[in-house]
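S.K.: got a predicted structure plus its sequence, pasted below:
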Amino acid sequence: MRLEWFGRGYAFGMRHQGVRQVVVLTGASGGIGRATARLFAGRGAAVALLARGEAGLKAAAKEVEELGGTALPIEVDMADEREVDAAATRVENELGAIDVWVNDAFTSVFAPFMQIEPEEFRRVTEVSYLGFVFGTRAALARMLPRDRGAIVQVGSALAYRGIPLQSAYCGAKHAIQGFNESLRAELLHDRRNVHVTMVQMPAVNTPQFGWVLSRLGRRAQPVPPIYQPEIAARAVVYAADHPKRREYWVGASTVGTLIADKFAPALLDRYLARTGYDSQQTPQPRDPRQPRNLWQPADEHADFGAHGDFDERSTRRSPQLWASQHHGLIAAVAGAGLAVAAAGAAVLARGR
């Protein structure tokens, strides 16, 4: 391996000199996956784009090629383990050994729990949880014999803290968290050079709010503050380059949510019971004609891109993301500050 420059800092790249990085992205046709594909493409990676929607995949592949990467779009239902494994085989046959696998594909239902049909709940679980399991298994089957590679699970603050109206999605994210921790411990036990890490996301301005099955009376929205998908994408790429860290937190709202849940979960229950319904809906009524991607891809005939409809309310900056990526530097600066303060106090004490 060699030390490589990846735009914003040095990182140990998961490839050898002169060999392009091979990356697999699930859920690559829209949202965070789409923004992440652009970043990997910009540094010349070969990017396998896994998703269901034909139009979204074609548009994503075109962007990857225009940005200097190599694109391999593959239509895959992540709930089908045979399709996932076949896609991984195709990637290695056409692009080469997989260096990075990013699990991001999901679907959901916006509704109170008792308004979600059992088959809908099962479908969300199969795509949004088992899809990560099947993707991880396909990646490990190829990475472990080589003893190198990185797997990034795109998580959420909701992996720790459930909120109303998203029981199926929250359940899947909680399951991914437990699965990933178990797997990480196994890899550490076996002293493997294959690493898994998880990136916990805040509310992101992605197309999902216009295509997820909703039974809400009003239009669904991310819970403010809202971040642009490029922030999430930078976190994913950084995690892929630094996969030994167990997880990354993106956005001050993620940090606040996780801390509040740790120290005052019952109080947070009551707060979300009071605010969680309105904060996830705009004042506008829901369009009954909006697409639903639970069973069929919403971007089969139209490309939705990376952004949702909330650009004017979304931020492109996250100082907390930088802090999450530089724990060591922050600790060193804080330690130096404490040392200086202690030395100053000692001088003052001697002068008295």
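M.R.: On my side now, so go ahead.

S.K.: drop to CA atoms for contacts and neighbour counts, all remaining ones
M.R.: OK.

S.K.: show me where the stretch 151-300 of the chain has helices.
M.R.: 167-189, 208-211, 229-241, 252-263, 265-275 (DSSP state H, counting those that start in this stretch).

S.K.: out of those, nearest to R15?
M.R.: Closest to R15 of the helices of the stretch 151-300 of the chain is helix 229-241 (Cα to Cα; 10.5 Å).

S.K.: centre of the chain to the closest one, how far?
M.R.: Offset of helix 229-241 from its chain centre (Cα atoms, centre = their mean, to the nearest Å): 8 Å.

S.K.: pull the contacting residues for the residue nearest to the spatial centre of the chain.
M.R.: The chain has V154 as the residue nearest its centroid, 2.4 Å off, counting by Cα atoms, centre = their mean. Applying Cα atoms under 8 Å, 6 or more residues apart in numbering to V154 gives the contacts V102, N103, D104, M198, V199, Q200, M201, V236.

S.K.: how much space between it and G33?
M.R.: Shown here: V154 relative to G33, a distance of 9 Å by Cα to Cα, to the nearest Å.

S.K.: this is the comparison structure:
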Amino acid sequence: MGDKDQSPQVVVVTGASGGVGRAVATAYGERHAKVALLARGVKGLAAAAGQVRQGGGTALEIPVDVADFAQVDAAAEQVEAELGPIDVWVNVAFTSVFARFTDIRPEEYRRVTEVSYLGYVHGTMAALKRMRPRNRGTIVQVGSALAYRGIPLQSAYCGAKHAIQGFNEALRCELLHDHSGIRVTMPQLPAVNTPQFSWVLSRLPRQAQPVPPIYQPEVAARAILYAADHPGRREYWVGASTMATLLANAVAPGLLDRYLARTGFTVQQTDKPKPPGQAANLWEPADGPEGHDYGAHGAFDQRSSGRSPQSWASMHHALVACLGGALVAAGVVLRKRSR
């Protein structure tokens, strides 16, 4: 972690123009890190870079389509030339389609896969290419509860997240086999209030929404920075809903299938019609030259929580275990004294 006694960290964040990536970049700026912001949307990138600088960090915005490895590799080369050796690479960028599987065109499915899965592969390749000679560095693959549990209307996104999970596990095994000093870790996020519900291509009749409970992007950002600082853990579960979903899926996946079949269509849509002319960032960024800056937050601020006790407990599980042990011991002592 960069502090007053150390040189600033060099951090790359993909998908940094909005949502969780924007919140992560801003948080690193507040640490006075050197932050390279990679995304397609130039207006969003410029605004995000301004927030990084306002927090005291150094910002380098680079327009990049992560589906193109040549662009990602060139961006990594530029980062090291202008900011220095990369310490942390955070893969966040994604796109998706809200629709039934049968309503998604083959070229749209391919595009989601290229951005949301291969974008992570490309970022990891570019990072490892530069980290391996130094034998140090951290790569954070920002995941989701949907990396384990698919839900209706998001088959393309769920497929990409499942793919990232398997890819990351395989890579982690290879790094462990090589006794590498490079670490990879994967925070699994809950539903987050990001602009994706206003800019992802949707064929739903009503406005798309996150599955409650909804968390603010800053909750995710805090967990991601903690994971980057403590990459020895293979993954972090962020939010009580993530924990509940993954546990339920491990114990009774068939029952969860039926539950989501009954509730998954309704709970992912508000009671309002989809706005006419809603942006769709599948092929072109919604925050590009003809668009506007969407920021980190989506349209659900009033329904979103800025805190997650479960996330805190996950990040401090050793302390929680010690406190739990102390409470058990105290209970045993009190019980003996009461006899």
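M.R.: Looks like it arrived, so ask away. None of the values given here were measured: they were computed from a predicted structure.

S.K.: now the TM-score, please.
M.R.: Scored against TM-score structural alignment, normalised by the length of structure 2, the superposed chains reach a TM-score of 0.96; 337 aligned residues with a Cα RMSD of 1.4 Å.

S.K.: nearest to A88 of structure 1, out of the helices of the stretch 151-300 of structure 1?
M.R.: helix 229-241 (17.9 Å).

S.K.: what's in contact with the closest one?
M.R.: Residues from elsewhere that reach helix 229-241 of structure 1 (Cα under 8 Å, 6+ apart): 11-14, 31-33, 35-36, 39-40, 100, 150-152, 154, 197-199, 201, 204-206, 245, 248, 250, 306-307, 316-318, 321, 325.

S.K.: shouldn't V127 of structure 1 be in contact with M78?
M.R.: Yes - applying Cα atoms under 8 Å, one finds V127 of structure 1 in contact with M78, separated by 5.8 Å.

S.K.: looking at the two, which has the bigger crowd around it?
M.R.: M78 (28 against 22; other Cα atoms under 10 Å).

S.K.: now do the SS call for the more buried one.
M.R.: coil (DSSP: H, G, I helix; E, B strand; the rest coil).

S.K.: so what's it closest to, chain neighbours aside?
M.R.: Take M78 of structure 1 and drop its neighbours on the chain: the residue closest to it by Cα to Cα, 6 or more residues apart in numbering is G131, 4.7 Å away.

S.K.: that neighbour matches what in structure 2?
M.R.: Taking TM-score structural alignment, G131 of structure 1 has G119 as its aligned residue in structure 2.

S.K.: what's in contact with the strand or helix carrying its match?
M.R.: Take DSSP states H and E as the rule and G119 of structure 2 turns out to sit in helix 118-131. With Cα under 8 Å, 6+ apart as the test, helix 118-131 of structure 2 has contacts from 66-69, 72-73, 76, 85-87, 89, 91-94, 137, 139, 141, 164, 182.

S.K.: with structure 1 superposed, average distance for it?
M.R.: For helix 118-131 of structure 2, the mean deviation from structure 1 after alignment is 0.6 Å (mean Cα distance after the TM-score superposition for structure 1).

S.K.: how near is the nearest residue to V199 of structure 1 once chain neighbours are set aside to A349 of structure 1?
M.R.: Closest residue in space to V199 of structure 1, ignoring its immediate chain neighbours: Y248 at 4.7 Å, by Cα to Cα, 6+ apart. Using Cα to Cα, Y248 of structure 1 is found at 42 Å from A349 of structure 1.

S.K.: which one of those two has more residues nearby?
M.R.: Y248 (22 against 9).

S.K.: which position in structure 2 pairs with that one?
M.R.: So, by TM-score structural alignment, Y248 of structure 1 is matched to Y236.

S.K.: isn't that match right up against M186?
M.R.: Yes - using Cα under 8 Å, Y236 of structure 2 makes contact with M186 at a distance of 6.4 Å.

S.K.: quick revisit: wait, what's in contact with the match of Y248 of structure 1?
M.R.: Counting by Cα under 8 Å, 6+ apart, the residues that Y236 of structure 2 touches are T185, M186, P187, Q188, A223, A227, S314, M315.

S.K.: got it, and Y259 of structure 2?
M.R.: Y259 of structure 2 neighbours (Cα under 8 Å, 6+ apart): none.

S.K.: from A252 of structure 2, how far out is it?
M.R.: Y259 of structure 2 sits 11 Å away from A252 of structure 2, going by Cα to Cα.

S.K.: what's the answer for K129 of structure 2, then?
M.R.: For K129 of structure 2 relative to A252 of structure 2 (Cα to Cα), the value is 41 Å.

S.K.: burial of F94 of structure 2, as a residue count?
M.R.: 25.

S.K.: what's the match for it in structure 1?
M.R.: Checking TM-score structural alignment: F94 of structure 2 goes with F106.

S.K.: helix/strand/coil for its match?
M.R.: Strictly by three-state DSSP, F106 of structure 1 counts as coil.

S.K.: wait, it touches Q153, no?
M.R.: No - the pair F106 of structure 1 and Q153 does not pass the contact test of Cα under 8 Å, sitting 11.6 Å apart.

S.K.: so what does R31 of structure 2 match up with in structure 1?
M.R.: Using TM-score structural alignment, R31 of structure 2 lines up with R43 in structure 1.

S.K.: its match against E65, yeah?
M.R.: No - using Cα under 8 Å, R43 of structure 1 is not in contact with E65, being 11.3 Å away.

S.K.: quick one, which of the two is more surrounded?
M.R.: E65 (19 against 16).

S.K.: tell me which element that one falls in.
M.R.: helix 54-66.

S.K.: that helix aligns to what range in structure 2?
M.R.: With TM-score structural alignment as the criterion, helix 54-66 of structure 1 aligns to 42-54.

S.K.: now stretch 302-315 of structure 1
M.R.: On structure 2, the counterpart of stretch 302-315 of structure 1 by TM-score structural alignment is residues 292-305.

S.K.: how about residues contacting the matching stretch?
M.R.: 17-23, 43-44, 47-48, 192-198, 213-217, 286-287.

S.K.: quick one, which of the residues you listed are buried?
M.R.: 17-23, 43-44, 47-48, 192-198, 214-217, 286-287 (16 or more other Cα atoms under 10 Å).
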